[in-house]
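# whatever this is, show me its structure:
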Amino acid sequence: MGEAKSGKISLKLLVDRNENKVIFGEAGKDFVDFLFHFLSLPVGTVVKLLSKNKMVGSLGKIYESIEAMNVSYMEPNVDKDEVLSPKVYSSLGGTPLLLGNKSAADDELDGTKVYYRCNRGCAYMSNNMLVRCTACGNKSLGVEIRYIESPENEKAAEIGKGGGYVKELVNYMIMDNLVVKPMSTISSITLLSNVKDMTAVETLEIYIGKNEAVDLLKESFETDKVLTSLFLGIQSSSKLSAHKKRSKKRDY
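The predicted structure follows:
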């Protein structure tokens, strides 16, 4: 388990080919961390990732409204780009699979946190250089300030932070509806006991890159059979077409 094939994350699926469905998946820490990170994504980022025209419901229309709104109607301290493309804060640091850019945590360079101060000498500072100065109303904070932690503070912080969300001591079971739990022999046997024909059970290894990551996020909004829909969808359609052809042939 782990990252392979140029940074992609691997996921092993146990598949019932007769029923054409995923029984369950097996993954390591990297996939579970990626999955749990969905909950830390701002709504604006989710809409942007999935494309406003493909969103289920009306969230895409809200995004479209802000995008089309003339800046003259917006409050002077509001930056449309920040609303439509908000910074993502996460214990993971970067989120290369989904975002392909830096997260807010990437402002830490070589152990240094970056802040910004008003170039008019005001006492206020922020980690966002695009906000207005509270004291004088200056449109941006143009003076970069770097806060360097001592080695002792860095070591203390690392003791309490393993990175990501879950530990990598075990593998994790991923259900079709994205329920996640530690891998269990008893749970595996229970799930396999529901399979009518064990000869139809196959293992399928999937490698998830940015495109698959976005598709997975999208499917999680639309179905409770996410893994089957995403990774067996094409096979399911082919199987259905083949079945129709066989049925038609028998009619003659």
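# for the rest of this, base every contact and every neighbour count on C-alpha atoms.
Fine.
# could you measure from the spatially most central residue of the chain over to V214?
By CA atoms, centre = their mean, the mean C-alpha position of the chain lies nearest to F38, the distance being 4.3 Å. In this view, F38 and V214 are 10 Å apart by CA to CA, to the nearest Å.
# same question, K161
From K161 to V214 the distance is 27 Å (CA to CA).
# likewise for I62?
Relative to V214, and taking CA to CA, I62 is found at 20 Å.
# who's more crowded, those two?
Set side by side, I62 and V214 show more neighbours around V214, with 18 against 13, by other CA atoms under 10 Å.
# one more to line up against the first:
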Amino acid sequence: MATSNKVSLKLLIDTKANKVLFAEAGKDFVDFLFNLLSLPVGTVIRILTKHSMVGSLGNLYDSIENLNNTYLQPNQNKDSLLKPKASSSICAAQVPLLLADDISPDRKLYMCKTFHLNVADDPKAVCPNCKHYMSTEVPYIAREAVKEVLNGDEGGFVKGVVTYMVMDDLAVKPMSAISSIALLSKFNVKEVGALEERVVHLGMDEGLKLLKASLQSKTVLTSVFL
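Prediction:
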């Protein structure tokens, strides 16, 4: 469930092993996790901050950021790489945990003032026909938005009537009593008294930690919440 601008989930913790066995989560958290797969690489680097990145992608980001505009093609700009827009299919209700300034429900497209049949998402692009800037905005209606209106779709990726089980390594599947019992056996939990239920809330800080941990660890929930 969502609490104001946060997403909540219930953890089952093995206090002896100091480990999250799994989380009981709703649609909002699962949609958030699935949305991570839709983020452009440039956006992931930027929101994790370049200097905390493992490997060399942060250096590549720096190179583009520091490159003089005179070396760029006339129709190109740095923001297309440094601040790429996420897909319009991403559910805007789930993404602000990470992308407060990247996601807009309205995509902007532009044409030249003589309305040749060309469109661009950059108002500084040049029309190949008349050579004028394509700075005249035209309305854009996303296919997904049309589907939601026509079908009464609740948006996102998964259905909201189901409770989901999210493992420590972010594997996701529908929740059931049988699967919960099977997991306790799998983790060799013999003392039920050592198990603790804890409700946690995922906001901007936790979202960033979760994204970073998902790139580095197989025990993501434990890393972020314990």
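# TM-score for these two?
In this superposition the chains share a TM-score of 0.88, using TM-score structural alignment, normalised by the length of the second structure; 220 aligned residues with a CA RMSD of 2.3 Å.
# any idea which residue of the second structure is furthest from its center?
C130 (39.0 Å).
# what residues are up against that residue?
Neighbouring residues of C130 of the second structure by CA atoms under 8 Å, 6 or more residues apart in numbering: C112, T114.
# mind redoing it with 6 Å?
Contacts here follow CA atoms under 6 Å, 6 or more residues apart in numbering; on that basis C130 of the second structure touches nothing.
# quick check: which element contains V44 of the second structure?
V44 of the second structure is part of helix 41-47, with elements assigned from DSSP states H and E.
# residues in contact with that helix?
Here helix 41-47 of the second structure has contacts from L82, K83, using CA under 6 Å, 6+ apart.
# what range in the first structure matches it?
Mapping helix 41-47 of the second structure onto the first structure (TM-score structural alignment) gives residues 43-49.
# repeat for stretch 211-223 of the second structure
Under the criterion TM-score structural alignment, stretch 211-223 of the second structure matches residues 217-229.
# repeat that for stretch 56-65 of the second structure.
Going by TM-score structural alignment, stretch 56-65 of the second structure lines up with residues 58-67 of the first structure.
# SS state for K249 of the first structure?
helix (DSSP: H, G, I helix; E, B strand; the rest coil).
# what residues sit buried inside the longest helix seen in the second structure?
Counting by DSSP state H, the longest helix found in the second structure is helix 204-216. The neighbour-count check on helix 204-216 of the second structure (16 or more other CA atoms under 10 Å) flags M204, E206, G207, L208, K209, L210, L211, K212, A213, S214 as buried.
# one more: stretch 71-88 of the second structure?
In stretch 71-88 of the second structure, counting by 16+ other CA under 10 Å, buried: L81, L82, K83, P84, K85, A86, S88.
# just name the closest of these to M53 of the second structure, please.
Lowest distance from M53 of the second structure to those (CA to CA) belongs to L82, with 14.8 Å.
# mind listing the strands for the first structure?
3-4, 8-16, 21-27, 112-117, 125-126, 143-148, 172-174, 180-182, 201-208 (DSSP state E).
# how about CSV for those, with distance to P96 of the first structure added?
As requested, the strands of the first structure are exported to CSV (distance: least, CA to CA, whole Å):
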stretch, distance to P96 of the first structure
strand 3-4, 13
strand 8-16, 10
strand 21-27, 18
strand 112-117, 21
strand 125-126, 25
strand 143-148, 25
strand 172-174, 21
strand 180-182, 22
strand 201-208, 12
